[in-house]
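Q: whatever this is, show me its structure:
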Amino acid sequence: MMRAMAATSTTAPVGVRSAGVDLLRIVGIAAVVVGHVWTDPVTRAAVYPWHVPLFFVLTGYFWTPGRPMAGELRKRWRSLGLPYVVWFVLLFAALLAADAATGEVAEGAFRNALYGGSAAVRPFSAFWFVSVLFLLALAYRAVERFPVAAWALALTGLAVAYLAPEVVTAGPLGAFLVPACLVFVLAGRLLRQLRPHLSAPVAAILLAVGAGLVVTGLSAPLDLKAGDFGTPVLGVVTAVLISAGLVTLAEELDRRTTPGAARTVNRLSACGIAVVLSHAAVLWVLHTPPGGGWPHLAAALLLPWAFALVALRTPASPFLLGTDGPGRR
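A: Model (predicted):
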């Protein structure tokens, strides 16, 4: 969610990161944490229709065509695979220690953590997203030269998800979710093509239409980890409309962002992968109930982000944050 999606803005010179999109990533990560703290219908309606699809859309939006598969694998391993493995080892060790100390770790927790995907729960709640994004990038790289085949794969995967969600959630590391999630990457590629024609007012309309579909109940929230892509067709359309509106409006912020603010936002965004992978551990330690609580949210946001900001300046940053080194993205 971060380095995995290069952030060159259409409103900024080539090679310059979009502070607006980095800010959007921060908001999206915070929404993911909110969705893990509270599970009530209002919270689900507010964040689930868009918070995870947004990052898949961004993957397509900032896609670099033509990169060799070996290069794609190296890039995604550095930005996603390595942090996944490192955080998994750390949290698995913590789970072992907790089991040795209390004996209260749920039966099957270790097996489910190793299997990953939809089977993994606290402290590994969001690991499925990172593994799916990793596999999704490789899958799209394999089919990017064949757009018809890519759309056929995505729509077939989406149909399977609607008809048999238990099938798409059965794979290790969430692998069977990849074909259905490919539809969001393809939508991101389409958004990139249309972006020059999208103004802020148009983006606001897209966002309003997507939100309206949710508020009226016409489009049910998505829960991709559970293989739930919402109301057939409308759920995906809603996610794409909201994501397109947010991305466009975020890039419009670049003209209004000072260099100092942009650097701060960039640093916070660079911490994103660590927050995604570690925030559920905080909720696990706090035994956060389904009803959640503001102290739990504050802890799950502030502690991982503070830790990651420190790690960003150390030699550990490539392992914990997927960066190129201290202070670099």
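
Q: alpha carbons only for contacts and neighbour counts from here, please
A: Fine.

Q: now do the helices in the stretch 101-250 of the chain.
A: Assigned by DSSP state H, counting those that start in this stretch, the helices in the stretch 101-250 of the chain fall at 109-115, 127-143, 147-163, 165-168, 178-194, 200-215, 234-252.

Q: and those, which is most packed in?
A: Neighbour counts (mean count of other C-alpha atoms under 10 Å) averaged over each of the helices of the stretch 101-250 of the chain peak at helix 234-252, with a mean of 24.

Q: quick one, what contacts L191?
A: 61, 244 (C-alpha atoms under 8 Å, 6 or more residues apart in numbering).

Q: cool, the one 4 residues further on as well?
A: Contacts for R195 were tallied using C-alpha under 8 Å, 6+ apart; they are 10, 248.

Q: hmm, try it at 6 Å
A: With contact set as C-alpha atoms under 6 Å, 6 or more residues apart in numbering, R195 has no partners.

Q: and the gap between it and T11?
A: Counting by C-alpha to C-alpha, to the nearest Å, the gap from R195 to T11 is 10 Å.

Q: out of the helices of the stretch 101-250 of the chain, which is closest to L309?
A: Among those, the nearest to L309 by C-alpha to C-alpha is helix 127-143 (19.9 Å).

Q: to check against the first, give me the structure of this:
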Amino acid sequence: MIPIRAPMPTPVPPLHRRQPALDVLKGIGIVAVVVGHISFNRALVAQIFMFHMPLFFLVGGALHDPATPQRAYLLAKARSLLLPYGCFLLILWPLELLLAVPDHSAGGRWTWTLLGAPLLFGGQRLTGFASVFWFVTCYFLTQQLVHLLLRRSRLPVCAAVGGLMLVLAWLLPELALPWGAQVVLVSAPLYLIGYAARQVDLARWLPVSVLLTGAALLLNVAGVANTFDLKAGQFGVPVVTLASALAVVAVLAVLAARIHASVAGRVLAALGGASMTIMFLHQLVQLTMAKQLGVMAAAPRVLAALLLCYLAHVLISSSPLASRLLLGRRPRAPATGVAP
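A: Predicted coordinates for the structure are as follows:
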């Protein structure tokens, strides 16, 4: 009699190879960012701030490839992050000032204090239309630091450095540096965790993640400040808020993997693919609706910000020059008629 073998379980692909699911996850993240900046529901905003920015650093770590030489990596990320940052900032920050200080009542201070210093130092000095631009420079610095660590050190050493950075972040919450560099003390450990966890089958840990997520949500409901406000240097309850963010993102990652082929998944994936453009432009849309058009209701501002910013992303993508300057994409090589 031939023994019957149980079927082998289908292997779960590593997280960094599930690009459609990661696009959905980024879509969930960017929707959370927009809602978090617009919603009047303080309880909802508290829950969103627990995970929405850590999500992007975790996803970045999951996608990271340390094989690229440091100089080439620096140049590539300067093109894809700093070039769009500079272009959008030069457009939106003067516009913000013209609307905020239309009569130039600050006199000579208008030039440096209100215009020059924020353009140069960024980070916490940027408000209004450019209030979220700190993320881009912080993300750039995080990637460069982690790339250097991963190329020169083993993962346990990187973990020790990340742990030390978290301790410093909790000890120095009032630290303020140009480009939001102080946030790197938290964002780099998050990025490293994303890199280390990219081979983990998150579905196997779903019951634990759901349990921890429920506990984290209850802490906020109970009034515990279990949230991150990375730009402001508010890093929540040491260890607890970090664990809360990891649990929520793990649950959302499993959800993203399960819905990526659905209509909702495809919509979220499209928004995820445009997440950086939405990051740059959503404050312009929603604040203009509120301050200039008098639209105060949250729902239409959220929908308009997502839709108009996505359409702007599509429009920018259609122009080689605009996509190079505002999306940081490489110019396409001209066709030679020779098969590769």
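
Q: now the helices of the stretch 101-250 of structure 1 as a markdown table including distance to L73 of structure 1?
A: Output for those, formatted as a markdown table (distance: least, C-alpha to C-alpha, whole Å):
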| stretch | distance to L73 of structure 1 |
| --- | --- |
| helix 109-115 | 21 |
| helix 127-143 | 7 |
| helix 147-163 | 19 |
| helix 165-168 | 23 |
| helix 178-194 | 16 |
| helix 200-215 | 34 |
| helix 234-252 | 26 |
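
Q: out of these, the one nearest P41 of structure 1 is which?
A: Of all these, helix 200-215 sits nearest to P41 of structure 1, with 11.6 Å by C-alpha to C-alpha.

Q: which one in structure 1 is aligned with A305 of structure 2?
A: Here A305 of structure 2 is matched to A300 in structure 1, going by TM-score structural alignment.

Q: which SSE is its match in?
A: Here A300 of structure 1 sits within helix 294-311, counting by DSSP states H and E.

Q: give me the nearest residue to whichever residue in structure 2 pairs up with P165 of structure 1, chain neighbours excluded.
A: Matched by TM-score structural alignment, P165 of structure 1 corresponds to P173 in structure 2. Distance criterion C-alpha to C-alpha, 6 or more residues apart in numbering; nearest residue to P173 of structure 2, sequence neighbours excluded, is G233 at 5.1 Å.

Q: what's the burial count for that neighbour?
A: For G233 of structure 2, the neighbour count with other C-alpha atoms under 10 Å is 20.

Q: which position in structure 1 pairs with it?
A: In structure 1, G233 of structure 2 lands on G227 (TM-score structural alignment).

Q: against A175 of structure 1, how distant is its match?
A: Distance of G227 of structure 1 to A175 of structure 1, given as C-alpha to C-alpha: 12 Å.

Q: got it, and P221 of structure 1?
A: Separation of P221 of structure 1 from A175 of structure 1 (C-alpha to C-alpha) stands at 22 Å.

Q: between these two, which is the more surrounded one?
A: A count of neighbours by other C-alpha under 10 Å puts P221 above the other of P221 of structure 1 and A175, at 25 against 21.

Q: show me the contacts for G162 of structure 2.
A: Applying C-alpha under 6 Å, 6+ apart to G162 of structure 2 gives the contacts P189.

Q: that one matches what in structure 1?
A: Matched by TM-score structural alignment, G162 of structure 2 corresponds to A154 in structure 1.

Q: now the alignment partner in structure 1 of T137 of structure 2: how far from G117 of structure 1?
A: Mapped onto structure 1 by TM-score structural alignment, T137 of structure 2 lines up with S131. Look at S131 of structure 1 and G117 of structure 1: by C-alpha to C-alpha, they are 7 Å apart.

Q: check G35 of structure 1 too.
A: Look at G35 of structure 1 and G117 of structure 1: by C-alpha to C-alpha, they are 17 Å apart.

Q: comparing the two, which residue is more hemmed in?
A: Remark: of G35 of structure 1 and G117, G117 carries more neighbours, 29 against 20, as counted by other C-alpha under 10 Å.

Q: tell me the contacts of the aligned partner of the more buried one in structure 2?
A: Taking TM-score structural alignment, the alignment pairs G117 of structure 1 with G123 from structure 2. By C-alpha under 6 Å, 6+ apart, the contact list for G123 of structure 2 reads 134, 178-180.

Q: again, but for F235 of structure 2
A: The neighbourhood of F235 of structure 2, defined by C-alpha under 6 Å, 6+ apart, consists of F228.
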